[in-house]
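Participant: this is a predicted model, with the sequence first.
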Amino acid sequence: MKKLAPSIGSRVLIVDDNRDTADTTAMLLRMHGYDVAVAYDGRSALLKAKGYDPDVVLLDLSLPDIDGCAVAESMRKDGLDRAALIAVSGHGPDDEAWAHPCFSDHLVKPVAKDDLVSLLARVRPEKSCPS
């Protein structure tokens, strides 16, 4: 496995209600040198983001309590402006959530590990949500 060096300060928050997916992704990213936190629902993600201050958020769009797009909007309203928000969904690019302005990138489940690591190596926070 080729190990890519993460950007300095690469803190990744993984938000996914599928615990196996979230935990496996966290383990993979830790093996690549990322500092990782995990939340399994939208409310927990909002709380964790405030204290963790991630550089990147991998955000499942289909959460049981709060829609992923609403979580992204709340994160932006709560002042998480610098983090890159990446939508993760089982739906393809024809899903209207892909056009949501909060997300800098999108990944389709199941996410290939090489695609994820490659994206994280080049992602830069720059998107914001309309107020």
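Facilitator: Thanks, I have it. Keep in mind that what you see is a predicted model, and the values were worked out from it rather than measured.
Participant: CA only for contacts and neighbour counts going forward, please
Facilitator: Fine.
Participant: after the helix ranked longest in the chain comes which helix or strand?
Facilitator: Counting residues, the longest helix found in the chain (DSSP state H) is helix 19-31. Scanning forward in sequence from helix 19-31 by DSSP states H and E, the next helix or strand is strand 35-39.
Participant: put this next to the first one:
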Amino acid sequence: MALDSPTETRAPRVLVADDNRDAADSLSLLLSMLDCEVRTAYDGAQAIAIAREFRPSLILLDLCMPVLDGLSAARVLRAEPAGQGLALVAVTALATEADKAAVKAAGFDAHLPKPLDLDSLRPYLRVERAPLPA
């Protein structure tokens, strides 16, 4: 079957970015077990560099990271042409209304609180997604 066949689905390409290495590696492993193609970054600058090369369809980005925080990384990613077509999801323990407003202003598609619930993540793992939930 050809790669471009409409009946064949490709694995979602997911970038996980979190400075907590255990959390990032665990989530990456879980996503790999769900047939995703995954890369992992441990700070915002590394996430941008990997995203430019890897071209993920989804980035799960922590907000509180060294070198470059998640809000700043999101702004950089959204400013690039490739950043327009990807799903950008904040995965963070920061959950006040001000945090949610900052996430939206930075260009994220969604805010998912930690600890991450796998069911809340599933809609973002579809290669051909319907509109993202609010």
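Facilitator: Received, thanks. Please read all numbers here as calculations on a predicted model, not as lab measurements.
Participant: which part of the second structure lines up with the longest helix of the first structure?
Facilitator: Using TM-score structural alignment, helix 19-31 of the first structure lines up with residues 21-33 of the second structure.
Participant: and the helices in the first structure?
Facilitator: 19-31, 42-52, 68-77, 113-122.
Participant: just say which of those helices is most tucked in.
Facilitator: helix 68-77 (a mean of 20; mean count of other C-alpha atoms under 10 Å).
Participant: corresponding residues in the second structure for that helix?
Facilitator: Counting by TM-score structural alignment, helix 68-77 of the first structure sits on residues 70-79 of the second structure.
Participant: picking that back up, and the match of helix 19-31 of the first structure against the first structure, how far off on average?
Facilitator: Compared with the first structure after fitting, stretch 21-33 of the second structure deviates on average by 0.5 Å (mean C-alpha distance after the TM-score superposition for the first structure).
Participant: coming back round to it: what sits up against the match of helix 68-77 of the first structure?
Facilitator: 44-45, 47-48, 61-64, 83-84, 88, 90, 102-103, 106-108 (C-alpha atoms under 8 Å, 6 or more residues apart in numbering).
Participant: just give me the mean distance for that stretch relative to the first structure.
Facilitator: Relative to the first structure, stretch 70-79 of the second structure is 1.0 Å off (mean C-alpha distance after the TM-score superposition for the first structure).
Participant: list the contacts of the residue nearest the centre of the second structure.
Facilitator: Centroid check for the second structure by C-alpha atoms, centre = their mean gives Ile59 as the closest residue, at 1.8 Å. Contact partners of Ile59 of the second structure, counting by C-alpha under 8 Å, 6+ apart, are Val14, Leu15, Val16, Ala17, Leu86, Ala87, Leu88, Val89.
Participant: tell me the counterpart of it in the first structure.
Facilitator: Checking with TM-score structural alignment, Ile59 of the second structure has Val57 as its match.
Participant: do you know how far that match is from Ala72 of the first structure?
Facilitator: The gap separating Val57 of the first structure from Ala72 of the first structure is 9 Å, by C-alpha to C-alpha, to the nearest Å.
Participant: Ile66 of the first structure too?
Facilitator: 10 Å.
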